[in-house]
Every structure is written in structure tokens, then in C-alpha cells.
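Participant: Pasting the sequence and the predicted coordinates here, then a few questions.
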Amino acid sequence: MIGLMRSELRKVITLRFWWILALVPIVLGAMSGAVTLPIIRAIDEAFGEGSDSGVANSIATLFGVVIALYFVLVFAAIFAGVNVGNEFRYGTITPSFTTTSSRDRLVAAKLAVTSVFGVGYCLVVVLVSSALLLMFSSEADAAATWPGLLGSGLLAALAWTVIGTGIGLLTRSTVATTIIVVVWCTFGEFFTAGFLSVMGATGIGNYLPVMSTIATVGNAATVNGIDGLPMWPLAPLILLGWTVAILAGGWFLTRTRDVS
């Protein structure tokens, strides 16, 4: 298993797309952390009569880091899907399967390596954006939210990396995986939730992957939680359910269908 993981790591590093996908979330994390605080402070001074700079710091921390976290989850899923899709695109999956005693072992090794990169993306982005917020702020009021935000963010990054792997195994295409992730995470789920609401299934949209992710991270980083969304521990369990279902579907098809 260790040998397979080393092989998968070499594949990722050799293709060099991992650092390109990591660059955008890191830049966005830096920008969101540096830009959000002055904007929130200006709004607070204009409409709140400068009542409490700590409020601005708290809002900026949550808003800035969560925006960065949103993009890192999307890019982690894309990275995982592209990593899997490239195997089918360039035909390297066939010799990999023929030289490995079990397809399960190969998929598990690929999943482990991509998960490390996905969690690493999240860790770097959250630390960068949080550090920049500290540079712009002398207050520490928002510090209490960081452990929950970081922990739930890492959990969400792991989940979306696995989801991206599952989608890549299902589609066997880098383009299809990227389109599915981007479309679903930007407006696809919200349109789906709206359609379900119109059809009378109000509230079901809160249990879809993106909303369960927002609930997982948001309710871990705030004291009172977010109204209308599943609370802990239900929120991460829902996200886990989606993660397992998508990965299981892709894994099953990979085990059973011809890849030659």
C-alpha cells in the first residue's frame, strides 16, 4: 500500500497541476482576509456609528475566511476529480490496474494522496487569510471562532476531496468533473433547492451537499448557529452521507466496468 501511495504522489507532483489549483484559493484567501476587514469597518462606522470595532473584526473574520474556504473546497474537489480523470484521459489507469493486485488498493491509495492535498489546501488558505486579518486587526474577539472554523473547514475539505474523487470515478472525465463541481457549487444546488421548494418540498434543500457543508462549517464557527440549517452533529453526518454515497458509486463502477 505504501508503494502505491508513493506512486500516486509521484503522479500528482509530475503532472504539476496541483500547485496551479492551489494557487488560486491561496490568493483568494489572502485577498479576502486583507480586504474584508476595512470594508466591514467602514460599513460599521457609517451605519453603526462606530459602536464596536470588535463586531467588525468578528464579522470580517467569519466572512473573509469563509469566502476563502468556499473556494478552497471547490478547488479541492476539482483537484481530486482532475487527478482521477487524467488517469482515464491518458490511459494510465489500465496499466495501473493490470500491475496491481486489487483495484480497491489502487483507488484507496489515490484517495489517500488526494485527501492529503485537499486538507493541505484548506489548512494553508485558512492560516493565510487568518494571519492577514490579525495584521489588520489588534482585536482578538474573533479568535474564539477559529478552532471551530479551522476544524470544521478541514473536515469539509476532506469531504469535498473525496466527493471530487467519486465524481471523477463516475464520469472518468476531467472536463465533466470540473463542470459538475463548478456548476453545482455556484448555482446548481440553489436552483435545485428552489425547485424543490416550489414543488412543496420546502426544507429539503438544506440537506443537499453545499448547504450541509455551510451548516457544518457555519454552525461550528458561531455560538448560536445558523437558523434553518442542520445543527451539529446532524450537519456533518449529512455531509458524510453524501460523501460516502458519491464515493461508493464511483468506486463500484470502477471495480465492475471495463477500463481497457
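Facilitator: Nice, I can see it.

Participant: Please count neighbours and contacts with C-alpha atoms only from this point.
Facilitator: Noted.

Participant: now the helices for the stretch 51-200 of the chain?
Facilitator: Along the stretch 51-200 of the chain, counting by DSSP state H, counting those that start in this stretch, helices occupy 53-89, 93-98, 103-136, 146-171, 174-183, 189-198.

Participant: what's the spacing between the shortest one and its chain's center?
Facilitator: The gap between the average C-alpha position of helix 93-98 and the chain average comes to 29 Å, counting by C-alpha atoms, centre = their mean, to the nearest Å.

Participant: likewise stretch 233-243?
Facilitator: 14 Å.

Participant: what's the answer for stretch 9-17, then?
Facilitator: Counting by C-alpha atoms, centre = their mean, stretch 9-17 comes out at 20 Å from the chain centroid.

Participant: got it, and stretch 16-36?
Facilitator: Centroid separation for stretch 16-36 versus its chain: 13 Å, with C-alpha atoms, centre = their mean.

Participant: Alongside the first one, take a look at this:
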Amino acid sequence: MLLRAIRAEFAKLLTTRIWWVLAVVLFGYIAVLSGGLAALFAGIESGAIDPRAAGTGPPGTPPLGSLPPLVYSFASSVGYVFPVLLGALATTGEFRHQTLTPTFLANPRRVQVLGAKTITLFLAGGAFGAVALLASVGVGALVINAFGVDTLLGGGATWALIGRTLAAMALWASIGVGLGVLVPSQVASIVIVLAFTQFVEPLLRFASMFTSATAGIGKFLPGAASDALVGASIFTVAGPVGGVAAALDWWQGGLVLLGYAAAATIGGYFVSWRRDVT
């Protein structure tokens, strides 16, 4: 019965245009960012670009630590908003278009329906992670290699980062499902996702780097937990010099992200999923 419900959720998702539109935008967005910054930092590291002309520091300044993981991590550190939007839109669309009514008539087990949707979007989020990695690793590695810098694609640590990126993007899609159930209004969900991911959390993360007390709180923010799970992020090098923020271990970041997904989904179930949807 659960497999049948999952197949139905995949059918509902794939018959809309939103999944491939978001995937195309995700690929282009990450490809431009990864390619552009890879060219800048790899050019500085190889000596092809004068760091003083680029405004990054004096000659010989190392470009933000190990370059390839930083570039590859753009898939999740910047692209995570796309699987969140996918999960939220896939859920709020059910309320907006009243497709939940025939769904619940066909399968009155609402917990099972919500579980099937969560599993479906988890897998779809992993697929979005693959699209984002195709852009960040594919384009980024080509640019890095063009400057004669080691892409580190032969190392196990890089492939572990790639695997953890897929997991992070899948969890972000699950968080989107939970948010969509918690806030059934499609417009409100989109505004919350964009406002929090693009403005609120980046500001909170930056502010938390200045003191040890706030650093202990900031590392539990969802974006910080995601970056900890992946193991690299532009945010880890964009803070103030001598910042005190300490990241979680990768498995701790994964558990925190999973906790956000579970809390949003369970909360949404009691807030709106059990209500009359007709």
C-alpha cells in the first residue's frame, strides 16, 4: 500500500512543470557561481590572476583554503533553496488545487499519504542534488583543471563530500514538505522560504560568529547544520577573521537537519494535515 502511495506521489509530482523548471534554474545558477568563482580563485592560486587586482589580498594569500571542496559545496550551500521550494510547492499545491480530497478518498490513511509524500520528495531532493553537483563539480572541476590546479576528484574525501551533499539536498526537500504542511498557503510558504534562506539565516549566521555564546547557537541553524553535514561551505570562510563559530561534525549536522524535517512534518500533521480539506 505504501509503495502504491509513493507511485501516486511521483505521478503527481512529475505531471507538473515545476520540478524541471526548478531543476533547470538550479543547474544554471550553480554552474555560473561555481564556474565564476572557480576561475577567480584557481586563477589566484595558479598565479594567473593578481590577487591585489582581484581585491582578495596580497600575493601569495591562499584562496579560501582548499579550493575544490569549496567550489563543489556550492551545490548545497547555495542551491539548497531549490529542493526546499520543490517540497513546499508540491505540498501546498495539494491544498491550493484541492487534490488532497480525491487522494484522501482513495487512501484515507493520512499518515501513510504524508509518509509517501515525504519519501517521494526526499528522493526528488536527492535528484536535485545530483543536478546541482553536475553543475558545481562538472563545471567547477573543468575550470579548476584549466588553471592547472588539482581537482581532487581522485580522493575519497571529495567523493564522501559529494555523497553527503546528496543527503543534505534530500533532507532539504523533506524540510520543504514539512513547511508546506505546516503553512498550507502557497504564497506564505514561498515568502518564508525565500526570506529565511536568502536574508534571515545568512545574517544570523554571520552575527553568530562574533562571540562564543552566539556561536554555540548559530551552528544549530538549519543552513549551518547542512554545511556541517556536507563538510565545506563558502560561509565557513566568509566570516570575520578569528571568528569563534565551531561547526558540528558531519553526522551531527545530518541529525540536526533530520530533526528540522521531522519537527516541521509532525507539527504540520497536527496543525493542518488532519483537518477537513474540502
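Facilitator: Perfect, thanks for sending it. The shown structure was predicted, so the numbers you read here are calculated from the model rather than taken from an experiment.

Participant: before we move on, the earlier item: of all the helices of the stretch 51-200 of the first structure, which one comes closest to residue 238 of the first structure?
Facilitator: Closest approach to residue 238 of the first structure among those is made by helix 146-171 (11.0 Å; C-alpha to C-alpha).

Participant: Now distance to residue 250 of the first structure too, for the helices of the stretch 51-200 of the first structure, in JSON lines please.
Facilitator: Shown next, in JSON lines, are these (distance: least, C-alpha to C-alpha, whole Å):
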{"stretch": "helix 53-89", "distance to residue 250 of the first structure": "11"}
{"stretch": "helix 93-98", "distance to residue 250 of the first structure": "14"}
{"stretch": "helix 103-136", "distance to residue 250 of the first structure": "10"}
{"stretch": "helix 146-171", "distance to residue 250 of the first structure": "4"}
{"stretch": "helix 174-183", "distance to residue 250 of the first structure": "12"}
{"stretch": "helix 189-198", "distance to residue 250 of the first structure": "20"}
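
Participant: Can I get these in CSV including mean neighbour count?
Facilitator: Output for the helices of the stretch 51-200 of the first structure, formatted as CSV (neighbours: other C-alpha atoms under 10 Å):
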stretch, mean neighbour count
helix 53-89, 24
helix 93-98, 14
helix 103-136, 20
helix 146-171, 25
helix 174-183, 18
helix 189-198, 15
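
Participant: Residue 213 of the first structure is nearest to which of those?
Facilitator: helix 146-171 (6.4 Å).

Participant: returning to that earlier point: tell me which of the helices of the stretch 51-200 of the first structure sits nearest to residue 11 of the first structure.
Facilitator: Closest to residue 11 of the first structure of the helices of the stretch 51-200 of the first structure, according to C-alpha to C-alpha: helix 53-89, at 8.6 Å.

Participant: Which neighbouring elements make contact with the top helix by length along the second structure?
Facilitator: If you go by DSSP state H, the second structure has its longest helix at helix 18-46. Counting contacts by 3 or more C-alpha pairs under 8 Å, 6 or more residues apart in numbering; DSSP states H and E, helix 18-46 of the second structure packs against helix 67-72, helix 74-77, helix 81-96, helix 110-133, helix 140-146.

Participant: what's the longest one packed up against?
Facilitator: By that I understand helix 110-133 of the second structure. On a contact count with 3+ C-alpha pairs under 8 Å, 6+ apart, helix 110-133 of the second structure meets helix 2-14, helix 18-46, helix 74-77, helix 81-96, helix 156-182.

Participant: Check the secondary structure at residue 228 of the first structure for me.
Facilitator: coil (DSSP: H, G, I helix; E, B strand; the rest coil).

Participant: residue in the second structure matching it?
Facilitator: Residue 228 of the first structure maps onto residue 246 in the second structure when the alignment is built from TM-score structural alignment.

Participant: got it, and residue 178 of the first structure?
Facilitator: Using TM-score structural alignment, residue 178 of the first structure sits opposite residue 190 in the second structure.

Participant: from memory that match sits against residue 85, does it?
Facilitator: Yes. The pair formed by residue 190 of the second structure and residue 85 meets the contact definition of C-alpha atoms under 8 Å, at 6.9 Å.

Participant: Residue 260 of the second structure versus the closest residue to residue 273 of the second structure other than its chain neighbours, what's the distance?
Facilitator: Spatially, and ignoring its direct neighbours in sequence, residue 273 of the second structure is nearest to residue 181 (6.5 Å; C-alpha to C-alpha, 6 or more residues apart in numbering). For residue 181 of the second structure, the distance to residue 260 of the second structure equals 13 Å [C-alpha to C-alpha, to the nearest Å].

Participant: got it, and residue 226 of the second structure?
Facilitator: From residue 226 of the second structure to residue 260 of the second structure the distance is 11 Å (C-alpha to C-alpha).

Participant: And residue 99 of the second structure, by the same measure?
Facilitator: Applying C-alpha to C-alpha, the value for residue 99 of the second structure to residue 260 of the second structure is 26 Å.

Participant: between these two, which one's more packed in?
Facilitator: Counted by other C-alpha atoms under 10 Å, residue 99 of the second structure and residue 260 do not tie: residue 260 has more neighbours, with 19 against 14.

Participant: Please pull up the equivalent of that one in the first structure.
Facilitator: In the first structure, the residue matched to residue 260 of the second structure (TM-score structural alignment) is residue 242.
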